[in-house]
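> Everything below, folded, please.
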Amino acid sequence: MRKAAIAIALLATLAACGSREALRPAPGNSLPPKPALAPTQPTTTDLLTPRPQERPERSEELLRQSEERRDDRFDLPPQ
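Model prediction:
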């Protein structure tokens, strides 16, 4: 049982060792065309880095005191 656990741990460690070379398009393919207003062709790193709109930061501010909601004149009961 112990040998099996060691073998699994060793295989998991080896599986985590992926190649660290730069990404390239597959043979026969190319990068997407340059956007119309972009000054240069984006690199693979640029394409893989999320922009702020794609990954907004979370607001961790806690509600410190409860507040009464204002009346909403559009919050009508169903007819």
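> CA only for contacts and neighbour counts going forward, please
Will do.
> and the one helix or strand Ala9 maps to, which residues are buried?
If you go by DSSP states H and E, Ala9 is part of helix 2-15. Within helix 2-15, no residue is scored as buried using 16 or more other C-alpha atoms under 10 Å.
> I have a second one here; can you model it like the first so I can compare?
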Amino acid sequence: MMMPRSSVLLAGAALAALIALPGCGSRQKLTAVEGMKPVPPAYGAVGAAAPDQLLEPSTQARPERNVELRRKSEARTDDPFDLPPE
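Below is the predicted model:
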């Protein structure tokens, strides 16, 4: 007795997902591949960045949050960039 085509496709997709899943979240130490050039240093940097430095998010990518709650209403200060449309 043969399985319906949709069951075979579903089983194949599930098998492919199970095979690919272990590689998704692996965290290994980064190593350079032989023959590959190292990452060039950023403009103005003294030297090339280490792999750990490249993985660390910058302050701009992860800004600190200010969760201070307002205790009372405050008047807004004048915003010089709040211009009417031309």
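> ok, back up a step: past the helix holding Ala9 of structure 1, which element shows up next along the chain?
As assigned by DSSP H and E, the chain's next helix or strand after helix 2-15 of structure 1 is helix 44-48.
> Check the mean deviation of that next one from structure 2.
Superposing on structure 2 and averaging over aligned pairs (mean C-alpha distance after the TM-score superposition for structure 1), helix 44-48 of structure 1 comes out at 0.7 Å.
> can you list contacts of that helix?
Contact with helix 44-48 of structure 1 is made by 23-24, as judged by C-alpha atoms under 8 Å, 6 or more residues apart in numbering.
> In structure 2, which residues correspond to that helix?
The alignment of helix 44-48 of structure 1 onto structure 2 (TM-score structural alignment) spans residues 51-55.
> OK, contacts around the residue nearest to Ala49 of structure 2 when sequence neighbours are not counted?
In space, and not counting its chain neighbours, Ala49 of structure 2 is closest to Pro41: 6.6 Å by C-alpha to C-alpha, 6 or more residues apart in numbering. Neighbour list for Pro41 of structure 2: 47-49 [criterion: C-alpha under 8 Å, 6+ apart].
> Tell me the counterpart of Pro41 of structure 2 in structure 1.
So, by TM-score structural alignment, Pro41 of structure 2 is matched to Lys34.
> repeat for Arg70 of structure 2
Aligning on TM-score structural alignment places Arg70 of structure 2 opposite Leu63 in structure 1.
> What's the local residue count around its match?
Residues near Leu63 of structure 1, counting by other C-alpha atoms under 10 Å, number 7.
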